[in-house]
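[1] Sequence plus the predicted model coming up.
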Amino acid sequence: MKEKIIIFDTTLRDGEQSLSNSLTCKEKLKIAILLENMGVDIIEAGFPISSPEDFQSVKLISQTIKNSKICSLARCLYKDIDIAAKAMKYCLQDSFRIHLFIGTSNLHIKHKLKKNFDDILDMSIKSVIRARKYTNDIEFSCEDAGRTEIENLCIIIENVIKNGATTINIPDTVGYTVPLEFSKIVKEILNKVPNIDKAILSVHCHNDLGMATGNAITAIQCGARQIEGTIGGIGERAGNTALEEVIMTIKTRKDILNFYTNINFKDIYKTSKKISNICNLEISSNKPIIGSNAFSHSSGIHQDGVLKNKKNYEIISPESIGSKKKNFNLTSRSGRAAIKFYMKDMGYSEKTYDLNILYKKFIKLADQNGRVFKYDLEALAFLKNSYEENKYYELVYLKICTLYNSGNKIIIKLKCGNKVKKESVSNTSNLIFTIFDLIKRISKIEMKLKKIILKSKTNRSRIVNLVNLSVIYNNTNFHSKKITSDYMKSYILSLIIVLNSIRKYKIVRKKLHNV
């Protein structure tokens, strides 16, 4: 029979500690609702003693969330415990959780807390007894457990359980342990603590050595039944256990992991994206499960293998986490199989184009641009002078003047075929959208700016500016990027690349419609 793994999310507490700006009460509530909808069992809403804002956030979340249990962090100090309980006083759940923690390693006891082991044991017991005045759900964390002597760890755990702790958390606070070592700690606790069966064993792993998910999975194989972590793995330093990784590992490797969670898998991608937006954190493209490249294939060998059987190179489907079906990245490493797939996906049979000729054109464009899109393939397949069409729109003149207390003055001249057209505007403060509107006016193409990424970096004495943008025209996404020493020039040149792509797209549509 499968055993349940409790998912404990600390995005609002440990995760927020890594953000450049604190989240507002409303932002924290939005995240809590997302976590509740995803099926998270326990939401650690904050550390109420740390600030009045954190207290109010915990209070608001406690009064709103119905289906996930609310938890607050507290040091082993009476004032922390009392404030945590006060913040959750009007919790909608039957009970709330108080999460107590104290350093248990010799390093923490001696150098951080300036105490001895007996003092720590006494504080731990008294704090659990104090917390029991407010709730029967008490979690106790032995901070820096990964570097705590096992005998001391077992003594503290036995005593806090004896006095009412119901969940024992073993944190690898600085991400120091490796899976074999961490599994030994979990096993020894289960074997040496006589009353361990009276509590749930939990783990909270950090990712300083990249071991967080590995340690978490090893722990549940050894007997832990609660995993603590954050969405996307955000948190102090290198971050926490990424909950989506643990959840999908349990689901994917059910052949060896006889466990289940209450998570709504199809909400994982949506929840991760929304939380990253609220936290203003970009998800790394190669992030497992939720990264933009997690289900992408660029190698021709991989693309061919996936077309024959997805399982050749995909152990998880994007649909299973609520993400859209991912197609291949068309690059110079792609083969003919990927091109055939894309052309067929767009509705073209092999009789309508010459694959060999198309492939040669494709390789030339891929070497030039890096990545090729579906609309590029159409142009290569059905336009004789596809490369020449890239020069229909060209930048002739650009002037941007910043006027003190009067915004900016912009003048743009574009070559449109055989004509040069000019547009200008004064007293504008929003350069990005103003330039976009001027380009639309000149080209008379009704497009929408979907996404723009601006990146600048210094290279010795030179500044390099990359603009990567996405534009929507006729329900189709058009992409471009450009690098120059001036980011506004990079931006406009990127827009011109898009304009030429849209023009070719329109010509192909008209040509095929007439046929």
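    Perfect, I can see it now. Numbers count the residues shown, from 1 in each chain.

[2] switch to C-alpha atoms for all contacts and neighbour counts from now on
    Noted.

[3] what's the spacing between the longest helix seen in the chain and its chain's center?
    Within the chain, and with DSSP state H defining each element, the longest helix by residue count is helix 487-514. Averaging C-alpha positions (Cα atoms, centre = their mean, to the nearest Å) puts helix 487-514 31 Å from its chain's average.

[4] try this one next to it:
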Amino acid sequence: MKEIIKIFDTTLRDGEQSPGASMNIEEKVRLAVQLEKLGVDIIEAGFAASSPGDFEAIREISKVLSKSCVCSLARAMEKDIEAAANATQGAKFRRIHTFIATSPIHMKYKLKLSPNDVVKKAVDSVKYAKTLVDDVEFSCEDACRSDIGFLKEILSSVIEAGATTLNIPDTVGYRLPNEIANTIKELHDFIGNRAILSIHCHNDLGLAVANSLEAIKNGARQIECTINGLGERAGNSALEEIVMILKTRNDLFNNFEVNINTKEIYSTSKLVSDITGIRPQPNKAIVGKNAFAHESGIHQDGMLKHRETYEIISPIDIGIELDSTLVLGKHSGRAAFKDKAVSLGFVLNDNEINNAFDKFKALCDSKKEIFDDDLREILGEEVTHIPQVFSLDVIQVSICSSGKFCAAISIIKDGVEYSDSALGNGAVDCILKSIDRISGIKGLLKDYKVEAVTSGRDALAKVVVKVEFEPNKPALIGHGLDIDTMSATAKAYIGALNSYLSMKDLITSKEGTMLLERI
């Protein structure tokens, strides 16, 4: 009988720590639902004590998931553990993941605690967490630079305190595969079946996936990873790479299996990219834009004769239906559109379907060919339930005789149209200034990306912006979609503004204030 390797996804927690990858509550819930559809065993939904936004996101995620375990990170502190327990209270399956650093450098310079004090804090935190939930995970931060004897001491102590999963993070991505193999084997031999051994590898030296695989070979039965390898610094182990290696190299890993539905990998990767605005590099394994592209004449010849000559993974295995990318048209009906939406993984109510169908019809008048990726973008706009305080009505951009650009914009708020204009050094500059004048809220553009959704001159333009509305606060992401790039730019900036207003209401609310005081 094959052993199950549990997939612990931390895209919503560690992945969000990537610079610029912050997500709002609505986006986190949407991604959590997709991760459950992917088959992830444990979803680390956030760090409940870090902010009211994280607390609320974990609480909302706990309400909607029915299969995946919802986990919150917590420092080895009672207030963190209590916040984690409260945030996950509504989950069908829940876990508290508490941690403390164990390496000499961390204990001396960061914690300023003796090894004995660290063991005591670890034991006390696990004991307290165990009074609140049944499933407790304990992590030794910077474990791979810790003394192996001390690791055995603290792990044995937290097992007795009630920890059921023990995580060994290579926090700074320092270790080589053979070193990880030796560490995990020694710890596994010591722990036996008293707890599940887990590994959490960072990619600072590009070895996160290789190290995770060595951990599996030597006793780890839980892998902590993220979609697209997202994460702070160089990122984490990429879920899609680990899963597809286990599947493709079944000759070496035939004793193991995972609960992942690989046909949802591409959709999940794309959703993470869309939400965060961070796209994998084109040559990224499994989900990169060029992962299944063949340009060399020799390769193309081999592919035409037999695909397996140069393709060890079929695109279909991860959910890319290459033979059905061209779909629907201006004469397609609502029923066919709804059926296609379902096949692409979208569950929308009648009102959302109607709105998306109207956008689809309008797009058909501007584009000759409608592709799956066009439809994904249109449908994706409808599943975003951020309160639309402002919405774009009309935009006109022109060049003045002075060489400056001028934008005249009309925006709708509460059914009322507001208009204004502004000069700028470029088209984007004057558009943003016009919106600032109308809304009365000034934003600082931190990042701006534009890309064609599909090929061709009539391709939809997708704009992703990151905007800072308050000094020293996280920049918020906005998305805009339109045939016209400037209209897409205005929509993206307004989207970021709406996200800011939505999050601002939470933070300044009575409930948010009480939460801040509690944590």
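    Yes, it's here. From a predicted model like this one, the values you see are computed outputs, not experimental measurements.

[5] TM-score of the superposed pair?
    The TM-score (TM-score structural alignment, normalised by the length of structure 1) is 0.65; 359 aligned residues with a Cα RMSD of 3.0 Å.

[6] Show the contacting residues for Glu16 of structure 2.
    Each residue near Glu16 of structure 2 by Cα atoms under 8 Å, 6 or more residues apart in numbering is listed here: Ser22, Met23, Leu230, Gly231, Glu232.

[7] Mind jotting down where the helices sit in the stretch 151-300 of structure 1?
    If DSSP state H, counting those that start in this stretch is used as the criterion, the helices of the stretch 151-300 of structure 1 fall at 179-192, 212-222, 243-252, 268-279, 300-308.

[8] matching residues in structure 2 for the first one?
    Here helix 179-192 of structure 1 aligns to structure 2 at residues 177-190, judged by TM-score structural alignment.

[9] What mean distance separates the matching stretch from the matching residues in structure 1?
    Taken over the aligned residues, the distance from stretch 177-190 of structure 2 to structure 1 averages 0.7 Å (mean Cα distance after the TM-score superposition for structure 1).

[10] Can you report how many residues neighbour the counterpart of Asp122 of structure 1 in structure 2?
    Mapped onto structure 2 by TM-score structural alignment, Asp122 of structure 1 lines up with Lys120. Residues within reach of Lys120 of structure 2, counting by other Cα atoms under 10 Å, total 14.

[11] where's Phe47 of structure 2 relative to Ser502 of structure 2, distance?
    Distance of Phe47 of structure 2 to Ser502 of structure 2, computed by Cα to Cα, to the nearest Å: 20 Å.

[12] Who has more neighbours out of the two?
    Set Phe47 of structure 2 next to Ser502 and count neighbours by other Cα under 10 Å: Phe47 wins out with 27 against 17.

[13] The more buried one - nearest residue in space that isn't next to it in sequence?
    Leu73 (4.8 Å; Cα to Cα, 6 or more residues apart in numbering).

[14] and that neighbour, what element?
    In this structure, Leu73 of structure 2 is located in strand 69-75 according to DSSP states H and E.

[15] just checking, what packs against that strand?
    The elements that strand 69-75 of structure 2 packs onto, with contact taken as 3 or more Cα pairs under 8 Å, 6 or more residues apart in numbering; DSSP states H and E, are strand 42-46, helix 52-64, helix 78-87, strand 94-101.
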